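Q: Turn this into a model:
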Amino acid sequence: MENLMLQASESLKGKVVAVPESRQLLLLSKMLSKRGADVMAVPMVSIHDAPDPLPVLNWLKGFVRNPPDILILLTGEGLRRLIKLAEQNGLKNDFVMALSRVDKLCRGPKPNQALREIGLEREIDAMAPTTAGVIASLDKLELSGKNIAVQLYGEEPNVKLIAYLKQAGGQVSVVAPYVYANKLDDEKVIDLIWAMHNGKVDVIAFSSQPQVNRLFKVAKQYQLEGELSIGLNKCHVAAMGPVVRDVLNNKGVTVEIMPARTFFMKPLVTAIAKFLNKQV
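A: Model prediction:
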């Protein structure tokens, strides 16, 4: 057992892994460090409660008073923020009880994990952790006349999903319990771009699309788009799942590393280690 642990701790020894994470930065960095990686942590975005909590609170009260037929959870972060706001307003028990009576569809493993934290499970699996995967699962259901609630990904309106639900005859309500905000420290992002450009980064690991958007926004703002492109070609790019991979692909970035099935941090770290060990 000790030898196995030693092998695991050395599997990323001497490798520099850039982590543009915010939500669980310390957790991901710790997991990589345990495998011997030299972690370059550069938080790209921060997450905040919705600046105006009243619409979210009103949505919660309506949910408790008249639960929908289906709740679509796009992120675990969103559900946790809803639960926190419900608790702050003395509604947590009522909200959890209402949740237990609703058919819940999770876009991926993160919202499912958030449900388990309050003792609940999803009733419907997305075919894939994408909007297309959610729609593919909903295609099997009769949605006409159903009340359908959607917890959004940040402030992204997800026009495609909402249009599909309305076209299918659903009565749709949406809630956006949190927003993304850029971190103010552009200098660290610029340092990361130059580190990649100079070949000092082995892997950069993305876990959400706002990270990708922030990196490219800073590069454009400081006229470093060419340097960023060179840097991303010099290092190996990892994505936690297909949503982030597709965002990167749309920006012309090739993703070489991604977990095969489960899109959590641990499988991402394992995929990085396996990939780099094959390069030796």
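Q: going forward, measure contacts and count neighbours with C-alpha atoms only.
A: Fine.
Q: Tell me how many other residues crowd Q171.
A: Look at Q171: counted by other CA atoms under 10 Å, it has 18 neighbours.
Q: Quick check: it touching G145?
A: Yes. At 6.5 Å, Q171 and G145 qualify as touching, with contact defined as CA atoms under 8 Å.
Q: what residue is smack in the middle of this structure?
A: Centroid-nearest residue in the chain: S208, 4.4 Å away (criterion: CA atoms, centre = their mean).
Q: right, and it touches R245 too?
A: No. S208 is not in contact with R245 according to CA under 8 Å; the separation is 9.3 Å.
Q: which ones are touching the closest residue to L152 other than its chain neighbours?
A: Spatial nearest neighbour of L152, excluding adjacent residues (CA to CA, 6 or more residues apart in numbering): A176 at 5.3 Å. With contact taken as CA atoms under 8 Å, 6 or more residues apart in numbering, A176 is in contact with 50, 56, 78, 151-155.
Q: how about the helices of the stretch 101-250 of the chain, start to end?
A: Remark: helices assigned in the stretch 101-250 of the chain by DSSP state H, counting those that start in this stretch are 109-116, 131-138, 159-167, 186-197, 209-221, 225-234, 242-250.
Q: To check against the first, give me the structure of this:
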Amino acid sequence: MGKGLNGKRIAIGGSRKTEEISTLIEKQGGTAVIRSLQGTVYPAEEQIEPDLRRFIKEKADWVIFTTGIGTETLVSVSEKIGLKEEFLAAVHEAKIGCRGYKTYAALKKLGMTPSASDEDGTTKGLIRSLERFEFKGQKIMIQLHGEKAPVLTEFLEGKGARVFPVLPYQHIPPERETVDKLCRELMNHEIDAVCFTTAIQVRSLFDYAREIGMANEIKQAFEERVVAAAVGKVTAEAIRDEGITRLLAPEIERMGAMIIELSRYYESLNS
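A: From the prediction side, this is the model:
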């Protein structure tokens, strides 16, 4: 196998396993630069206690879980405040929506079967599954994970639902200096590709670009010369949500597969 990343400067948007990803890039002949767009996600147990109590008291017609760890955190916090049985009973009374196989597995452990779930691990897949239901006047609790779900919320509100979001995790944005540096590098043709390993990284980059008035220029950079590489379907969906159509995402959702896919892409251009 050739070294398709020869002469290429690849930015890594993650903050975990950066050494491992750097090694993979270097083995393919590239130069890795770490530009963490991840920020910090931390449990927000104190913040969600009032939301949990409200949900238990008022109930909901639907409960939608979007991550396995978020689902488990809600159960854990309800247990800490002595309301686990009441929380689970309130969930059982509602119809359940679910995104992602880890979320499905977490619900299965609790003996819960979703009425609607995605087929591909994406929010759009979940929305397709929800389209057949009526939501007018219904109350829906959505478990989020460190960020908002504007597409899902907009879909439900568009069908007349009252959406009640619960965030068991809070997200602290990445360092502005890091995001600004990457924006400048993208504009100055100093980066050939960006490896995104979570949807939050995509949001961080484009939220900052919009804030400084460079969103169109950054989008153009990705569409014309910089390759956006996504580790999996959910991350790829976030890139597409930003209007980027030129992206790579491996069938196998692993970092190694993402780097090989990127290397093969450049090899095919050279040949």
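Q: now the helices of the stretch 101-250 of structure 1 in JSON lines, with distance to F95 of structure 1?
A: JSON lines is the format used below for the helices of the stretch 101-250 of structure 1 (distance: least, CA to CA, whole Å):
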{"stretch": "helix 109-116", "distance to F95 of structure 1": "12"}
{"stretch": "helix 131-138", "distance to F95 of structure 1": "23"}
{"stretch": "helix 159-167", "distance to F95 of structure 1": "23"}
{"stretch": "helix 186-197", "distance to F95 of structure 1": "40"}
{"stretch": "helix 209-221", "distance to F95 of structure 1": "29"}
{"stretch": "helix 225-234", "distance to F95 of structure 1": "44"}
{"stretch": "helix 242-250", "distance to F95 of structure 1": "29"}
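Q: Reformat these as JSON lines; add mean neighbour count and distance to Q88 of structure 1.
A: As requested, the helices of the stretch 101-250 of structure 1 are exported to JSON lines (neighbours: other CA atoms under 10 Å; distance: least, CA to CA, whole Å):
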{"stretch": "helix 109-116", "mean neighbour count": "20", "distance to Q88 of structure 1": "18"}
{"stretch": "helix 131-138", "mean neighbour count": "17", "distance to Q88 of structure 1": "31"}
{"stretch": "helix 159-167", "mean neighbour count": "14", "distance to Q88 of structure 1": "29"}
{"stretch": "helix 186-197", "mean neighbour count": "18", "distance to Q88 of structure 1": "34"}
{"stretch": "helix 209-221", "mean neighbour count": "18", "distance to Q88 of structure 1": "28"}
{"stretch": "helix 225-234", "mean neighbour count": "18", "distance to Q88 of structure 1": "43"}
{"stretch": "helix 242-250", "mean neighbour count": "18", "distance to Q88 of structure 1": "32"}
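Q: Distance from the chain centre to whichever strand or helix holds K84 of structure 1, please.
A: According to DSSP states H and E, K84 of structure 1 maps onto helix 76-88. With CA atoms, centre = their mean, to the nearest Å as the basis, helix 76-88 of structure 1 stands 16 Å off its chain's centre.
Q: ok and the helix or strand following it relative to helix 109-116, angle-wise?
A: For helix 76-88 of structure 1, the succeeding helix or strand toward the C-terminus, using DSSP H and E, is helix 92-100. For helix 92-100 of structure 1 against helix 109-116, the angle between stretch directions is 120 degrees (axes from the mean of the first three to the mean of the last three CA atoms, to 10 degrees).
Q: counting contacts, what elements does helix 92-100 of structure 1 pack onto?
A: helix 53-65, helix 76-88 (3 or more CA pairs under 8 Å, 6 or more residues apart in numbering; DSSP states H and E).
Q: Check which residues of that helix are buried.
A: The neighbour-count check on helix 92-100 of structure 1 (16 or more other CA atoms under 10 Å) flags 92, 94-96, 98-100 as buried.
Q: So what does V247 of structure 1 match up with in structure 2?
A: Per TM-score structural alignment, the equivalent position to V247 of structure 1 in structure 2 is D241.
Q: I meant to write I257 of structure 1 there.
A: Matched to structure 2 by TM-score structural alignment, I257 of structure 1 sits across from L248.
Q: nearest residue to its match other than its sequence neighbours?
A: Closest to L248 of structure 2 by CA to CA, 6+ apart is A229, at 4.7 Å.
Q: Show me what that neighbour aligns to in structure 1.
A: For A229 of structure 2, the aligned position in structure 1 is A238, judged by TM-score structural alignment.
Q: Next, find the distance separating that match from L248 of structure 1.
A: According to CA to CA, to the nearest Å, A238 of structure 1 and L248 of structure 1 sit 10 Å apart.
Q: who touches both of these two?
A: The overlap between the contact sets of A238 of structure 1 and L248 (CA under 8 Å, 6+ apart) consists of V255.
Q: buried ones in the helix holding K84 of structure 1?
A: 76-83, 85-86.
Q: Just name the closest of these to I70 of structure 1, please.
A: Relative to I70 of structure 1, the closest of the buried residues of helix 76-88 of structure 1 is L79; by CA to CA it sits at 14.4 Å.
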